[in-house]
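Trainee: Sharing a sequence plus its predicted fold:
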Amino acid sequence: MPSPLGLTSVPRKSLLALLLLSVAPVAISAQKSDHPSFAVTSVKPYVGETPAYSLNFDGGHAELTRITVADMIRHCYRLTTNDQIVNLPDWAKNDRWDIKATEEEDISSKLEHGPLDQRMALMNSLILELMHDRFGLRESKTTRVLPAYELTVAKSGLKAQPADAVIQGFQGLDGPNGHITANGASMALLVMRMGFMPEVQGHPIVDHTGLTGEYSWKLNWTPELSSLSANSSDLPSLFEALQQQLGLRLVATKTAVPAIQVDSISKPSPD
């Protein structure tokens, strides 16, 4: 699982920074399809010890570094844990890849403009098509019953404020664990960010808030793995901060969550 880095919106430089061989790369054209795809991709095995992956989209170029197939599937389908991916071979969970790609001009333009959720959806569609083309991935949607958390609105009511009609500058989520600032962020972005937090123990989070808009807020808490103990920090735990500051609750449960069934997949030939 990637490091719990901030999800930033993006003036494009690094559209997403998440936690997040000696053979020279040879450019290979992506197959044309009805879905948006990269113009050119290069896929090489990653050899090293750094565990966290990163995704960077910048000015017509994309780099997916130190990434596994499991990472890409989770990212594209907004899954929290590998338990939500059925029939995935071990190599797809463990083998890491360095991927470089270029975008067609019209796709690059769409990644620079428009609502953040639409830009992220396009980015995920590009990554998914890359897996179809280079890894032979064929998948179908399903569900699994797993330990999970439900995100709901607290009885006290929502405290996050609706975003301004016109959002200037930064849009999305930003900040390290313990301090998050949101401007024009959806509940889906909050759920994705919380999925990286140690407090949820890798369990999926199901959004039952019913909130479809974009909101602005600040969230401050004492991270579970912080060097500060609960006794030495004035900030509440994540669960308490969500309720006190945003009017949201995380409730532990066991329920059906979205999952992906892998029907077929194969290792790519490095280039």
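Mentor: Alright, I've got the coordinates.

Trainee: drop to CA atoms for contacts and neighbour counts, all remaining ones
Mentor: Will do.

Trainee: Run through the strands of the stretch 151-271 of the chain in chain order.
Mentor: Assigned strands in the stretch 151-271 of the chain, in chain order: 161-162, 172-174, 179-185, 205-207, 215-220, 248-264 (criterion: DSSP state E, counting those that start in this stretch).

Trainee: Between these, which one is closest to residue 70.
Mentor: For residue 70, the closest of the strands of the stretch 151-271 of the chain is strand 248-264, at 10.6 Å, according to CA to CA.

Trainee: list the helices and strands the closest one packs on?
Mentor: Using 3 or more CA pairs under 8 Å, 6 or more residues apart in numbering; DSSP states H and E as the contact criterion, the neighbours of strand 248-264 among helices and strands are strand 85-86, strand 138-153.

Trainee: And it, what's buried?
Mentor: Neighbour counts using 16 or more other CA atoms under 10 Å place 248-250, 255, 257-262 of strand 248-264 among the buried residues.

Trainee: What is the most widely separated pair among these?
Mentor: Checking the buried residues of strand 248-264 against each other with CA to CA, the farthest-apart pair comes out as 248 and 262, at 33.8 Å.

Trainee: Spell out the residue ranges of the helices in the stretch 1-150 of the chain.
Mentor: Counting by DSSP state H, counting those that start in this stretch, one finds helices in the stretch 1-150 of the chain at the ranges 69-77, 90-94, 105-112, 116-134.

Trainee: another structure for you, compare them:
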Amino acid sequence: MNAGRSALVAACILFTALCSVPVRGQAAAAAPQITAPAFEVATIKPSDPMKRNRGFHVNGNRVNVENQDVTTLISVAYSIHPKQIVNAPDWFNTARWEIDGVADKEGKLSVPDVQLMLQKLLADRFGLKFKREQREIPVYALTVAKGGPKLEKSKSDPNALPDQHGNGKGRMQFQNTTMTVFLLGMQSEFDRPLVDQTGLDGHYDFSLRWTPDGVAAGDADAPPGMFTAIQEQLGLKILPVKAPANVLVIESAEKPSAN
């Protein structure tokens, strides 16, 4: 697992995991023609190098992106793991940005709304151009362990948004969560993309406690590492495999001018 990426970044990717949105121009054929939301106005400026807080905040039709690098912005906008971003310049991971803007639509924004807004912002303000390819790459496959899953069927409205939260120190609570949402939310805790091979299509409530890599177990009752915790607590198993996966091959991008 990738101990270098923070749990807060995991929360950022978790935010987009609630609903995967296709690349612009590749919508499903049966989808109705609608006008995609965009930022009516947005300010972008470099983050203070000393700043530690990071996050995504949505309030009504206002979006605030706090201290995020472009790799994370792309991961959020397209619901992908950072390892699925290919040929990126170094500054994608080193330069961080503050973005504050208002949507060109009234009312509360949905997760797909925010993803489409970020996609357009990346294209218009960061000059992001890429091509999508499918390559066979190392991934982790989530499967059902011997003995079956240890998951409680959620009693929440299945149409309601999932609720996932934690303390950033190896403890997460999941409510009304699908396996797809769970894996996308945990992407940055691993050093390769996660794929769902469980065959489980319901909504579940469960918790997960683990000891992050690089953290010494403080006592004998400390939880195990991530792989063991998922198997023991959820009845699921993660296997390293190679599988075809979509990647975004970066063709060009530029740092935006501050405004």
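Mentor: On my side now, so go ahead. Note that this is a predicted model, so its numbers are computed, not measured.

Trainee: To what extent is residue 215 of the second structure buried, counted in neighbours?
Mentor: For residue 215 of the second structure, the neighbour count with other CA atoms under 10 Å is 11.

Trainee: Which one, of the strands of the stretch 151-271 of the first structure, ends up nearest to residue 229 of the first structure?
Mentor: strand 215-220 (14.8 Å).

Trainee: In the second structure, what stretch matches that closest one?
Mentor: With TM-score structural alignment applied, strand 215-220 of the first structure matches the range 204-209 in the second structure.

Trainee: show me the contacts for the residue nearest the centre of the first structure.
Mentor: Nearest to the centroid of the C-alpha atoms of the first structure, with distances taken as CA atoms, centre = their mean, sits residue 75, at 4.5 Å. Contacts for residue 75 of the first structure (CA atoms under 8 Å, 6 or more residues apart in numbering) come out as residue 124.

Trainee: That one -> the second structure?
Mentor: Residue 75 of the first structure maps onto residue 76 in the second structure when the alignment is built from TM-score structural alignment.

Trainee: hmm, back to that, got JSON lines for the buried residues of strand 248-264 of the first structure, with distance to residue 138 of the first structure too?
Mentor: JSON lines is the format used below for those (distance: CA to CA, whole Å):
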{"residue": "248", "distance to residue 138 of the first structure": "37"}
{"residue": "249", "distance to residue 138 of the first structure": "36"}
{"residue": "250", "distance to residue 138 of the first structure": "33"}
{"residue": "255", "distance to residue 138 of the first structure": "26"}
{"residue": "257", "distance to residue 138 of the first structure": "20"}
{"residue": "258", "distance to residue 138 of the first structure": "17"}
{"residue": "259", "distance to residue 138 of the first structure": "14"}
{"residue": "260", "distance to residue 138 of the first structure": "10"}
{"residue": "261", "distance to residue 138 of the first structure": "9"}
{"residue": "262", "distance to residue 138 of the first structure": "6"}
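
Trainee: nearest to residue 41 of the first structure, of those?
Mentor: Distances from residue 41 of the first structure to those, taken as CA to CA, are shortest for residue 262 (22.6 Å).

Trainee: What is the burial count for the residue lying closest to that closest one once chain neighbours are set aside?
Mentor: Sequence neighbours aside, residue 139 is the residue nearest to residue 262 of the first structure in space, at 4.6 Å (criterion: CA to CA, 6 or more residues apart in numbering). Residue neighbour count, defined by other CA under 10 Å, stands at 17 for residue 139 of the first structure.

Trainee: ditto for residue 161 of the second structure
Mentor: As a measure of burial, residue 161 of the second structure has 15 neighbours, counting by other CA under 10 Å.

Trainee: Please apply the same query to residue 191 of the first structure.
Mentor: Residue 191 of the first structure, neighbours per other CA under 10 Å, totals 19.

Trainee: wait, what's in contact with it?
Mentor: In this structure, residue 191 of the first structure makes contact with 205-207, judged by CA under 8 Å, 6+ apart.
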